[in-house]
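S.K.: give me the fold of what follows.
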Amino acid sequence: MVPPEKQQTMRIVEANASDAAHIALLARITFTETFGHFFTDKTDLHQYLNQTFGVKKIRNSIEKPNNIFWLAFIEELPVGYAKLKLNSPSQFITAENLCQLQKIYVLKDFLSKKVGHSLQNELLKRAAESNSERVWLSVLKSNVRAIKFYEKNGFETIGDHDFQIGKEHFEFQAMAKNLT
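M.R.: Have a look, this model is predicted:
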């Protein structure tokens, strides 16, 4: 058992526009940790990071009413983030009121601290409060750790789709979970 003085305190907060820089930095690092090794041309990776995870773009995304972001802190360090998109249809689901778990990313050094689970709990709670029938997500087919995490938490595979970044082709699977 870890003595109380040695336990690390985790805190999850709903993000606002002033948190955009933390989220942008976490997004760049965690995306590179997760997908960077797939890129044969690092220019494609850097272009994607610049166009997708800029502070201004993240700030604009946070300010959209259908987007909700959370930040996870351990001992005051930002170590992970999550994003829920309300009213987000899927080609794989015919239900009307859907939301999308767009992102849960945690720095590799903190994966064992259950940060992803805590972020997911906050996200699913808000999704249920929004009266959404189901929540869906996309996950890289080769990301076995993430797929097992989602399956363990009640998500089921509902389809497959592809995604292209620069010269790289990625195969994803869509997963969904009932909220009602």
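
S.K.: every contact and neighbour count from this point should use C-alpha atoms.
M.R.: Noted.

S.K.: quick one: residues contacting the residue nearest in space to the middle of the chain.
M.R.: When the chain is reduced to its mean C-alpha position, the closest residue under CA atoms, centre = their mean turns out to be Lys103, at 1.5 Å. Lys103 makes contacts with 81-84, as judged by CA atoms under 8 Å, 6 or more residues apart in numbering.

S.K.: ok, Asp162 next?
M.R.: The contact partners of Asp162, by CA under 8 Å, 6+ apart, come to 169-172.

S.K.: one more: Met175?
M.R.: Applying CA under 8 Å, 6+ apart to Met175 gives the contacts 136-139, 155-159.

S.K.: make it 6 Å
M.R.: The neighbourhood of Met175, defined by CA atoms under 6 Å, 6 or more residues apart in numbering, consists of 136-137, 155-158.

S.K.: to check against the first, give me the structure of this:
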Amino acid sequence: MLRIYPATPADLEALREVGCTTYREHFAHIWSPAGLQAFLDRDFSHDALRQSLETSDSPLWLLASDDNAQVVGLAKVNWSAPAPITGEAGAELRKIYFLKSAAGRGYGKRFMQFICDQAVERGERSLWLTVLKSNPDARRFYEAFGFKWIGEIPFKTDLAEIGMDVMGLELQRQDG
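M.R.: This next block holds a predicted model:
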């Protein structure tokens, strides 16, 4: 069973650890070692995470843990953020990462549904995200969940110009 819960300042170290580990597992190949470390220092440093977790209008950081209470994934959602290309405000799925050892267990679908439910509860009408053009598996996952391609935006690392696909999902409130 996957347990999904909002991260608090008390979870800072677990958030930093799973963030750095998952990002290295999935994206180290697109960066030089120094570029990767600079990215991790910027996005997952203690100071950056503390500030993000403690700000009143902060994004929602979520952690996911398995049956053994091991943190296996994280997500970051920004509320009412303007989507690139369209400018339409919606929930932005900024990050969703799982440890490679947690793959293939249906955790991603459960996490996505939880995020969609949270967005609907907050009154968001859409959920949007960006995915690396060089990551067709992730794009297929999002398409299977109902996301539609909106367009492309630039993205580069210190090694290459890769580009990102912008994808969006219209959210529907479940009445009943």
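
S.K.: the residue nearest to the centre of the first structure matches what in the second structure?
M.R.: In the second structure, the residue paired with Lys103 of the first structure is Lys95, using TM-score structural alignment.

S.K.: for that match, pull up the helix or strand it's in.
M.R.: Assigned by DSSP states H and E, Lys95 of the second structure belongs to strand 89-98.

S.K.: what lines up against Thr30 of the first structure once you look at the second structure?
M.R.: Using TM-score structural alignment, Thr30 of the first structure pairs with Thr22 in the second structure.

S.K.: mean deviation, the helix or strand its match falls within versus the first structure?
M.R.: Secondary structure from DSSP H and E places Thr22 of the second structure in helix 12-27. When the first structure is overlaid, helix 12-27 of the second structure sits 1.1 Å from its aligned residues on average, using mean CA distance after the TM-score superposition for the first structure.

S.K.: next one: the longest strand anywhere in the second structure to chain centre, how far?
M.R.: Taking DSSP state E as the assignment, the strand of the second structure that covers the most residues is strand 71-82. Put simply, strand 71-82 of the second structure sits 5 Å off its chain's centre (CA atoms, centre = their mean, to the nearest Å).

S.K.: how about the strands of the first structure, start to end?
M.R.: Counting by DSSP E, the segments of the first structure that form strands are 10-14, 67-74, 77-85, 98-106, 134-140, 156-165, 168-178.

S.K.: among those strands, which is nearest Gln47 of the first structure?
M.R.: Minimum separation from Gln47 of the first structure across the strands of the first structure (CA to CA) falls at strand 156-165, 9.3 Å.
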